[in-house]
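Asker: Okay, here's the prediction I keep looking at, along with the sequence it came from:
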Amino acid sequence: MLSTPEIVTRPDQPFAAIRVSLERRDIPSRAPPLIGEVAGWLAAHGAAPVGAPFFSYLEMPEDGPLVMEVGFPTAALLAGDARVRTGTIPAGRFARLIHTGPYDGLYEANVALGEWLGKQGIAHPMPEQSPGAYDAALLEIYETDPATEPDPQKWKTEVAFRLGR
């Protein structure tokens, strides 16, 4: 189930994340374990997430591996290291909707948000236009923790496209 899309404005958001390059088919097996790794890194550095974990898709070529980050928002910009990078998702306008249900429906949620933007006549940059940067971030924010809510039909994930400042 999808909520009605909307446009929101967000402030700068510091984060800590692990950047990986992988094939789309490998996302379900390789990306989720990184959530725990980033959470452990934050705890070891005396910090805590200030929101739900996210995946940010930074490069999405038609064929070949994509580049994504798996991370958490933080209260302040931290110093990263060789494994965990830190940065800031820039302030700006985002189109967003909430997908309720299993993760296998997230591709369709992303497509639906893109189609809605098209019908509104709102252009949104794609990661291919700003590879590796947050200027065209496509975010999936995992609001429901499957460890505390085992029913996938109740999982809520925000899908958000950064539209610019």
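Answerer: That came through fine.
Asker: rest of the way, CA atoms for contacts and neighbours
Answerer: Will do.
Asker: can you pull out the helices in the protein?
Answerer: 27-30, 32-44, 106-120 (DSSP state H).
Asker: okay if I get these as TSV plus mean neighbour count?
Answerer: As requested, the helices of the chain are exported to TSV (neighbours: other CA atoms under 10 Å):
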stretch	mean neighbour count
helix 27-30	12
helix 32-44	16
helix 106-120	16
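Asker: In JSON lines, list those along with distance to Lys156.
Answerer: Shown next, in JSON lines, are the helices of the chain (distance: least, CA to CA, whole Å):
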{"stretch": "helix 27-30", "distance to Lys156": "17"}
{"stretch": "helix 32-44", "distance to Lys156": "16"}
{"stretch": "helix 106-120", "distance to Lys156": "10"}
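Asker: Got another one to weigh against that:
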Amino acid sequence: MPAIVDRPAQRYVAERATLGIPDFPRIADRLPALIGTLTAHGVALAGAPFFRYRVLHPGMRFTVEAGVPIAGDFTPGEPAFLDELPAGKYVLDTYVGAPDGLAAATEAVLAWGAGEGITWDRTDGPDGEEWGGRLEVLRTNPVEVPDPARWVTDLLFRIAG
């Protein structure tokens, strides 16, 4: 059952790509390198890595960021960049299972929100749906838990306001 939670603003370092689902590994595979760069520079990690969906384009394409929360300041080299997740109220739901079930889990949360009368932090932009805070937070390290059926992902959707 989804819950509404308050989240503070959170700085992060990320890389961004616009792609379709078959090409998703291209951005997902950037997370280990980002984490390695941050730890090599002594930057304190401030949470689990995540994917932030910025724009949902027509035709099952999206602009997504692979991000790592950090404590403090850091100026990464390109193509990485520093940004901040906005503070606010978010709907949180936790999904356990392989990534191929995330789309259905996401739809269930969005349907729940519609039933609750929630207005999402999203607008219709020239390239598609622009989201202020739509995240998949990766709570499981696949190296430590190789079975995708046991992976834990927090789905977070920022509420408008």
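Answerer: In hand now; what should we look at? Computed from a predicted model, the values in this text were never measured in an experiment.
Asker: Looking at the helices of the first structure, which is nearest to Arg10 of the first structure?
Answerer: Comparing these against Arg10 of the first structure with CA to CA, the closest turns out to be helix 106-120 (17.6 Å).
Asker: By how much does the closest one deviate from the second structure on average?
Answerer: Its aligned residues in the second structure lie a mean 0.5 Å from helix 106-120 of the first structure after superposition (mean CA distance after the TM-score superposition for the first structure).
Asker: packing partners for that helix?
Answerer: Applying 3 or more CA pairs under 8 Å, 6 or more residues apart in numbering; DSSP states H and E, we find helix 106-120 of the first structure packed against strand 92-100, strand 156-164.
Asker: 7 Å - rerun?
Answerer: Helices and strands touching helix 106-120 of the first structure, by 3 or more CA pairs under 7 Å, 6 or more residues apart in numbering; DSSP states H and E: there are none.
Asker: So which bit of the second structure is that helix matched to?
Answerer: On the second structure, the counterpart of helix 106-120 of the first structure by TM-score structural alignment is residues 102-116.
Asker: what's the matching residue for Asp154 of the second structure over in the first structure?
Answerer: By TM-score structural alignment, Asp154 of the second structure lines up with Glu158.
Asker: measure the closest residue to its match other than its chain neighbours to Leu139 of the first structure for me?
Answerer: Closest residue to Glu158 of the first structure apart from its sequence neighbours, by CA to CA, 6 or more residues apart in numbering: Ile98 at 4.5 Å. Applying CA to CA, to the nearest Å, the value for Ile98 of the first structure to Leu139 of the first structure is 12 Å.
Asker: Give the residues shared as contacts by those two.
Answerer: Contact criterion CA atoms under 7 Å, 6 or more residues apart in numbering; residues shared by Ile98 of the first structure and Leu139: Val159.
Asker: Just tell me what Pro32 of the second structure corresponds to in the first structure.
Answerer: For Pro32 of the second structure, the residue aligned by TM-score structural alignment is Gly36.
Asker: that older thread, would you agree the match of Asp154 of the second structure is in contact with Thr144?
Answerer: No - here Glu158 of the first structure lies out of contact with Thr144, judged by CA atoms under 7 Å, at a distance of 9.8 Å.
Asker: quick one: which of the two has more around it?
Answerer: Glu158 (22 against 18; other CA atoms under 10 Å).
Asker: Identify the residues contacting that one.
Answerer: Per CA under 7 Å, 6+ apart, neighbours of Glu158 of the first structure: 96-99, 140-142.
Asker: Need those in TSV (columns: distance to Gly118 of the first structure).
Answerer: As requested, the contacts of Glu158 of the first structure are arranged in TSV below (distance: CA to CA, whole Å):
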residue	distance to Gly118 of the first structure
Arg96	14
Leu97	15
Ile98	18
His99	19
Glu140	20
Ile141	22
Tyr142	25
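Asker: Identify, from those residues, the entry nearest to Ala112 of the first structure.
Answerer: Leu97 (9.2 Å).
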